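Asks: sequence? don't have it. structure:
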């Protein structure tokens, strides 16, 4: 996301599993397990942005390489999120959760001791793969353990804990960078992962998977390859500020693979990783475009703002991390209020206005390099962006569910989450040239990137106004 990855845009709806219902004798410990497991993804997604300048200095990485520190994680997470959930249904949710945790822990060790940038990138890709395994299955386990009102309360606690983790991670990461170095950002994942593994093996039932669906392997491979090639090509274009032959070839192959993915999903029908019947809904198509544009804009700014604060305003990593605090705090406080308001007014109005407010916040953030004062430069921009996102997060989730048939609610929610991360993936790929710049060029590139982001956010609001039919969507 970049940063949809910081605040989860939605929570998939999970079918109850007979093997899970009533099987958990320690629901509080199951809740603790899922919070610890999913916090790895929330924390790691937000902490790395603060560390980009230190990583670049430590491994002599240029701007295009630094964008891959973020995208190496987002790429497998975006492409494999739906597959990770389906694999849990097939092989067992606890098993996939534990496998994901083990892989995430190993990947964190690789990142911690990476001697070169290539090793760091390999670790980030493995982290993203592990997150794609543990994220959907942690929530599936949670939803299958609780029922009725208790389920809603448990998911609320889970989401609140994720928001707290996302808020505190940049602060902790900045402190670690300033005191002992950037590698400790990754090493801190180990105790969390080990604790979650131990709790999962002790308290989470081994059920799940009775439906035994077949994995959509062709869909997963084609989606991953297409995203990888398109992201790599966009990174090259951003850095070179032209279309080199290798980038053009990668774009062409990526587009062909994307078409192949659509054809493969069409042949599989409802057994597909992404049933194309979803796109018969005008509302779902509009919400997909809105999500991509809005979370792409947010993901880009959450990479750029700490980078510019450290590189141009000479903030320490700790202070740069603290500068982002208004975003998760305001969203956590205001989202429930906006959710209730959307219940009365419908999703159309908040989803039309919220992204426009985000765009205004991005325009305010253009002043950050020239206004070194946090309270007059960074703070107003972050609060405005946060208010706009708070107006969109809860209505977006509700509108996604309402735009499709109940049997597709889970995959629609999961796909929307993947689209949010893909928006951040594409945005970060396009920032390679900005991250490679210094001084006046960095400030100019930053300003141009934020203007494009503001336009995308405003366009997301227009899409919502055109495609969402108001209260009937709820």
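Replies: Thanks, I have the structure now. Quantities reported herein were computed from a predicted structural model and do not represent experimental measurements. Residues are numbered from 1 along each chain as shown.

Asks: from here on, contacts and neighbour counts on C-alpha atoms
Replies: OK.

Asks: what segments of the stretch 1-150 of the chain are strands?
Replies: Using DSSP state E, counting those that start in this stretch, no strands are found in the stretch 1-150 of the chain.

Asks: show me where it has its helices.
Replies: 27-59, 63-91, 93-112, 117-145, 148-179 (DSSP state H, counting those that start in this stretch).

Asks: let's have those in TSV, adding distance to residue 275 and mean neighbour count.
Replies: Putting these into TSV (distance: least, Cα to Cα, whole Å; neighbours: other Cα atoms under 10 Å) gives the following:
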stretch	distance to residue 275	mean neighbour count
helix 27-59	26	23
helix 63-91	11	25
helix 93-112	22	25
helix 117-145	18	26
helix 148-179	26	19
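
Asks: may I see the ones you listed organised as JSON lines, with distance to residue 253 added?
Replies: Formatted as JSON lines, the helices of the stretch 1-150 of the chain follow (distance: least, Cα to Cα, whole Å):
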{"stretch": "helix 27-59", "distance to residue 253": "29"}
{"stretch": "helix 63-91", "distance to residue 253": "17"}
{"stretch": "helix 93-112", "distance to residue 253": "29"}
{"stretch": "helix 117-145", "distance to residue 253": "21"}
{"stretch": "helix 148-179", "distance to residue 253": "36"}
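
Asks: right, and residue 235 touches residue 434 too?
Replies: No - at 10.8 Å, residue 235 and residue 434 do not qualify as touching, with contact defined as Cα atoms under 8 Å.

Asks: so what's the gap between stretch 80-97 and the chain middle?
Replies: Centroid separation for stretch 80-97 versus its chain: 18 Å, with Cα atoms, centre = their mean, to the nearest Å.

Asks: closest to residue 284 out of the helices of the stretch 1-150 of the chain?
Replies: helix 63-91 (17.1 Å; Cα to Cα).

Asks: tell me the SS of residue 315?
Replies: coil (DSSP: H, G, I helix; E, B strand; the rest coil).

Asks: what separation is there between it and residue 274?
Replies: According to Cα to Cα, to the nearest Å, residue 315 stands 44 Å off from residue 274.

Asks: and here's the other structure:
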């Protein structure tokens, strides 16, 4: 890569890293600053839990659809769209103390992540090849893993010293800088000779199904597990689950292909991700517990996750070398043992 090419290419990498940080660092900092946000909005812990889970819910539901749209209109355009939505979502969180705007803002943050996660990888795939692509992906992984690990620390420090709203003001600035850095990057739209129609009907039913279950889990305790609200949520979940299974079995290219459930490597990878995300879920619970029951500040509770951030970033390179030496299968077997041990130790405190 010559000198005339290196600067624009470096700008692309920096922009993609900043794009990842808008979600993994700043949107995810909400898991630590939630109690402070609750004081501003004067809302219950149940609503805070809902606002936390809705972001991940929106990300998981819309990610596949956004990838399909990106293939049609271009990865770069989708990246711009994701950054703009991220800026708008952050603005909604800080302009008032209306709970409805809090919920909408968190949903939009999840939608932004659903757009950015696949489209940023697509931009790198379009702009880099070979060793340059591997280098670019490694930088993206560092910003992603580092963002996850440092979200609690940085978010807590900023919230304690400058107010929780500052996290999202910085996120808006970073998203704007990323847009400026991407300006002038050529768009490359992939051409497919044959494209299967996306199962938007299945996605919509799945969204209602998971949404009703999320409401039941996050609001059931406050509303009452045997209340009318909980009964309605459970009924919607059961009905939409049955409808979803029937429709997906008949669809040529379903939103979820149930045949993968017979694939043992897929099940193993799924369980690995479940264990890892359970560790992140325990972190959310710890932040709330530490601030509401132990009297720690957001900065103090965030420092507890600092060892996680250091080890996570360090293990990117170490894990790569270990995989090359011992194979990916052994790493997938050993890897989930560490969060299980960690969750067990935390539960004893």
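Replies: Sure thing, it's come through. Values in this document were obtained by computation on a predicted structure and should not be read as measured data.

Asks: on that earlier part again, residue 315 and residue 274 of the first structure: which has the busier surroundings?
Replies: Neighbour totals were compared for residue 315 of the first structure and residue 274, and residue 274 leads with 26 against 17 (other Cα atoms under 10 Å).

Asks: and the closest residue to that one other than its chain neighbours, what does it touch?
Replies: Leaving out its chain neighbours, the residue that sits closest to residue 274 of the first structure by Cα to Cα, 6 or more residues apart in numbering is residue 265, at 6.5 Å. Applying Cα atoms under 8 Å, 6 or more residues apart in numbering, one finds that residue 265 of the first structure lies in contact with 219, 272, 273, 274, 275, 276.

Asks: mind listing what the fourth one touches?
Replies: With contact taken as Cα under 8 Å, 6+ apart, residue 274 of the first structure is in contact with 265, 411, 415.

Asks: please redo it, this time with the cut-off set to 10 Å
Replies: Residues in contact with residue 274 of the first structure (Cα atoms under 10 Å, 6 or more residues apart in numbering) are 82-83, 216, 219-220, 261-262, 264-266, 268, 408, 411-412, 414-415.

Asks: what does the first one give?
Replies: Neighbouring residues of residue 219 of the first structure by Cα under 10 Å, 6+ apart: 79-80, 83, 225, 258, 260-265, 268, 272-274.

Asks: which residues are in contact with both of residue 235 and residue 434 of the first structure?
Replies: Shared contacts of residue 235 of the first structure and residue 434, defined by Cα under 10 Å, 6+ apart, are found at 63, 64, 67, 428.

Asks: circling back: hmm, which of the contacts of residue 274 of the first structure are the buried ones?
Replies: Those of the contacts of residue 274 of the first structure that meet the buried threshold are 82-83, 216, 219-220, 261-262, 264-266, 408, 411-412, 414-415, by 16 or more other Cα atoms under 10 Å.

Asks: which part of the first structure lines up with stretch 299-306 of the second structure?
Replies: Mapped onto the first structure using TM-score structural alignment, stretch 299-306 of the second structure covers residues 318-325.

Asks: now do the matching stretch: distance to the chain's middle.
Replies: 19 Å.

Asks: just stretch 239-252 of the second structure next, same as before
Replies: 26 Å.

Asks: which one in the second structure is aligned with residue 129 of the first structure?
Replies: Residue 129 of the first structure maps onto residue 111 in the second structure, by TM-score structural alignment.

Asks: now for the aligned partner of residue 34 of the second structure in the first structure: which residues touch it?
Replies: Under the alignment by TM-score structural alignment, residue 34 of the second structure pairs with residue 52 in the first structure. Applying Cα under 10 Å, 6+ apart to residue 52 of the first structure gives the contacts 58, 61, 63, 66-67, 69-70, 182, 303-304, 306-307, 310, 317, 435.

Asks: tell me if I'm right that the match of residue 129 of the first structure and residue 78 touch.
Replies: No - with contacts counted by Cα atoms under 10 Å, residue 111 of the second structure stays clear of residue 78, the gap being 11.5 Å.

Asks: quick one: common contacting residues for those two?
Replies: Shared contacts of residue 111 of the second structure and residue 78 (Cα under 10 Å, 6+ apart): residue 66.

Asks: gap between the residue lying closest to residue 51 of the first structure once chain neighbours are set aside and residue 452 of the first structure?
Replies: Using Cα to Cα, 6+ apart and skipping the chain neighbours, the partner closest in space to residue 51 of the first structure is residue 182 (6.2 Å). To residue 452 of the first structure, residue 182 of the first structure is 30 Å away according to Cα to Cα.

Asks: which of these two has more residues huddled nearby?
Replies: The residue with more neighbours, out of residue 182 of the first structure and residue 452, is residue 182; 24 against 15, by other Cα under 10 Å.

Asks: for the more buried one, what are its contacts?
Replies: 48, 50-55, 58, 112, 173-176, 317.

Asks: one more: residue 136 of the first structure?
Replies: Residue 136 of the first structure is in contact with 11-12, 14, 38, 81-88, 93, 96-97, 142, 414, counting by Cα under 10 Å, 6+ apart.
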